[in-house]
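> Please find the sequence and the predicted model below.
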Amino acid sequence: MASGTAANQHSKWRTPCHQCPLRSLSTFRDFSAKELEFVAQFKSGELSAERGATILVEGMHSAHLFTLLSGWAFRYKLLPDGRRQIMNYVLPGDLVGLQGSLMEEMDHSVEALTPVTLCLFERSKLERLFERHASLAYDVTWIAAHEERILDEHLLSVGRRTALERTAYLLSFIHQRAHSVGLNGGARRVIPITQQHVADTLGLSLVHTNKTLRKLADRKLMRWHDKGCEILDEEGLLALADWEGLRDGMRPFI
């Protein structure tokens, strides 16, 4: 469960599963009638958290797993001296807490990057999903495998791309993921991250990150704002990163 007073659980959720806004997005595979009925029973409530709230803590045991319904979050690990490594960013439709449900405890933490709403699912009912709904069980397996593939790409970027290339890759990756779930469909395509988030994701110092972002801005590929990064030239970022972009078609969610 999220920590602090910024989190608020709703016993009667505001978004019935049959009215879920994610179902209207072409990115996601829709449920069959039986699947939708099960997911509606599987869901036990909703959780709201403000920016900066900790949703899950490394080492904790949780009775729930979650699907992000709205907003942005990120997964991270801390070293004993407080240094942070951001592993990945969580966007609407992403499953959170599966590791804690299957492995008994979390080995990373999750923090809200913006105000978020999450759907809560009872961990105790997860076994029933695998027993009664093979298609949903496959979806959970697909989600876990997809996360592994993303982390593989991130590791390649951190290990082998230059600082400029890996920053271009990161911004391209987040931008494309946000676009796929309708988070940056407006005229200004702003990613709500700070330079510290970029540094903690790429393993760079804040000074090096600032210099690298200035180089991207000088090439008119992006523009930095107080509350985030605006993407100006998506194709230019892809070319600089030498990355072909996301290849995912329709994907599942729970």
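Arrived safely.
> C-alpha only now, for contacts and for neighbours.
Will do.
> What ranges does the stretch 51-200 of the chain have for its strands?
Using DSSP state E, counting those that start in this stretch, the strands assigned to the stretch 51-200 of the chain run over residues 54-56, 64-70, 73-78, 84-90, 95-96, 109-112, 116-122, 190-191.
> helices or strands next to the fifth one in the packing?
Just to be clear, that refers to strand 95-96. Under the contact definition 3 or more CA pairs under 8 Å, 6 or more residues apart in numbering; DSSP states H and E, strand 95-96 sits against strand 64-70.
> Off-centre distance for the strand it packs on?
10 Å (CA atoms, centre = their mean, to the nearest Å).
> what comes into contact with it?
Strand 64-70 is contacted from outside by 1, 22, 90-98, 100-101, 116-123, 253-254, using CA atoms under 8 Å, 6 or more residues apart in numbering.
> another structure for you, compare them:
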Amino acid sequence: MNSASPCATCPKHDSGFCGAILGNSQTGSNDTSDWQNHFVVAAGRQALASQQATPDVYVLCHGWAFRFLQLPDGRRQILHFLLPGDLFSISLLFRDRVHFSVKALTPIQVSAMKRTEVQSKIMRNPATALPALAQSCAGQTETLEKVIAALGLCSAEERIASLFLYLMKRIADQTVIRENRYPFPLRQQDIADAVGLTAVHVSRILGTFRERGITDLSNGVLEVLNIRELQRLSPLN
């Protein structure tokens, strides 16, 4: 790791999981601790592979990524989209081998923290750390339950509308949104793998949304033209 830690200027340093773990640390420009390091992953490359053993807990610092499962025949289910400040998975606090993979949607920077040190910090400061962990766990559980409900009960339009609204809220929590235009680096195949459809079917639905004046997704930007109609289409938001 470079002598200048990215954590020193990160806006997430004092909030969420990072705030609970690093809040009382002297993480400054000369931090060279051996329990934390940072690395970058190019867009389209894997940051973590299924069944990989690791001593670390990972937090996304910059960019977009996603957690997914892949079948032997290549079919893929995206489980969760990761934005800055997100844990790859809370399960890594307790297990040293992952059952999922993580891939970068955009160029990303990741913080890797030694599991044993993170556990020690949690035990030393439970009043701060445990609520942050509980919130992270509850958020991941709610998201996964909604994914299950969408895949089992919702139509194609409802699934995509629900995904859009979920990500729009997460994006708006992290950045200023102007003119209802959201940075949205997902390809049609990514959307398809998240909602259990084919890319051809997703393309058809996106075209329908555009023709009906609901949304327009192009060049990495999601423009919301009729938020009320998008909300009406989503039974899960």
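Thanks, I have the structure now. Predicted model, so just to flag it, every value in this text is computed and none were measured.
> now what about the TM-score between them?
TM-score of the superposed chains, computed with TM-score structural alignment, normalised by the length of the second structure, equals 0.86; 230 aligned residues with a CA RMSD of 2.5 Å.
> circling back to that earlier point, for the strands of the stretch 51-200 of the first structure, which one sits closest to H10 of the first structure?
Among those, strand 116-122 comes nearest to H10 of the first structure, with 9.6 Å by CA to CA.
> superposed on the second structure, where does that closest one end up, distance-wise?
For strand 116-122 of the first structure, the mean deviation from the second structure after alignment is 1.4 Å (mean CA distance after the TM-score superposition for the first structure).
> Go through the strands of the stretch 51-200 of the first structure and name the closest to I150 of the first structure.
strand 84-90 (8.2 Å).
> so what secondary structure elements neighbour the closest one?
Counting by 3+ CA pairs under 8 Å, 6+ apart, strand 84-90 of the first structure packs on strand 73-78, helix 195-202.
> which residue lines up with R160 of the first structure in the second structure?
Taking TM-score structural alignment, R160 of the first structure has L153 as its aligned residue in the second structure.
> Let me fix that, I meant to ask about L36 of the first structure.
Mapped onto the second structure by TM-score structural alignment, L36 of the first structure lines up with G23.
> any idea how far that match lies from T128 of the second structure?
9 Å (CA to CA, to the nearest Å).
> What are the neighbouring residues in contact with the equivalent of N88 of the first structure over in the second structure?
Under the alignment defined by TM-score structural alignment, N88 of the first structure corresponds to H80 in the second structure. Listed by CA under 8 Å, 6+ apart, the contact partners of H80 of the second structure are F66, R67, F68, T143, L144, A194.
> try 10 Å
H80 of the second structure makes contact with A65, F66, R67, F68, F88, S89, V102, Q140, T143, L144, V147, A194, according to CA atoms under 10 Å, 6 or more residues apart in numbering.
> Which of those residues are still contacts in the first structure?
Checked against the first structure using both residues aligned by TM-score structural alignment, their matches' CA atoms under 10 Å, the contacts of H80 of the second structure keep these contacts: A65, F66, R67, F68, V102, Q140, T143, L144, V147, A194.
> wait, which of the residues you listed is closest to I177 of the second structure?
Using CA to CA, those come closest to I177 of the second structure at A65, 20.3 Å.
> Could you measure from the aligned residue in the first structure for that closest one over to H64 of the first structure?
Aligned against the first structure by TM-score structural alignment, A65 of the second structure finds its counterpart in A73. Using CA to CA, A73 of the first structure is found at 17 Å from H64 of the first structure.
> of those two, who's got more company?
Set A73 of the first structure next to H64 and count neighbours by other CA atoms under 10 Å: A73 wins out with 25 against 21.
> how far away is that one from V110 of the first structure?
Where V110 of the first structure is concerned, A73 of the first structure sits at a distance of 7 Å (CA to CA).
> Overlap of the contact sets of those two?
G52, A53, T54, I55, N88, Y89, V90, V96.
> What about the residues you listed, which one has the most neighbours?
I55 (27 neighbours).
> In the second structure, what residue corresponds to that one?
Correspondence of I55 of the first structure to the second structure, assessed by TM-score structural alignment: A47.
> mind listing what its match touches?
A47 of the second structure is in contact with 39-41, 58, 65-67, 88, 101-104, 108-110, counting by CA under 10 Å, 6+ apart.
> list the contacts for the residue positioned nearest the centre of the second structure?
Closest to where the C-alpha atoms of the second structure average out (CA atoms, centre = their mean) is L82, at 1.1 Å. Contacts for L82 of the second structure (CA under 10 Å, 6+ apart) come out as 59-67, 88-89, 102-105, 170.
> likewise R132 of the first structure?
E35, F38.
> Trace it over to the second structure, please.
Match for R132 of the first structure (TM-score structural alignment): R124.
> Relative to A20 of the second structure, how far out is that match?
11 Å.
> what do those two both touch?
With CA under 10 Å, 6+ apart as the test, R124 of the second structure and A20 both reach V118.
> Give me the neighbour count for the aligned partner of R214 of the first structure in the second structure.
Residue mapping for R214 of the first structure onto the second structure gives G207, with TM-score structural alignment as the criterion. Neighbour count of G207 of the second structure, defined by other CA under 10 Å: 15.
> Assumed G207 of the second structure was part of a helix.
Yes: counting by DSSP: H, G, I helix; E, B strand; the rest coil, G207 of the second structure is found in a helix.
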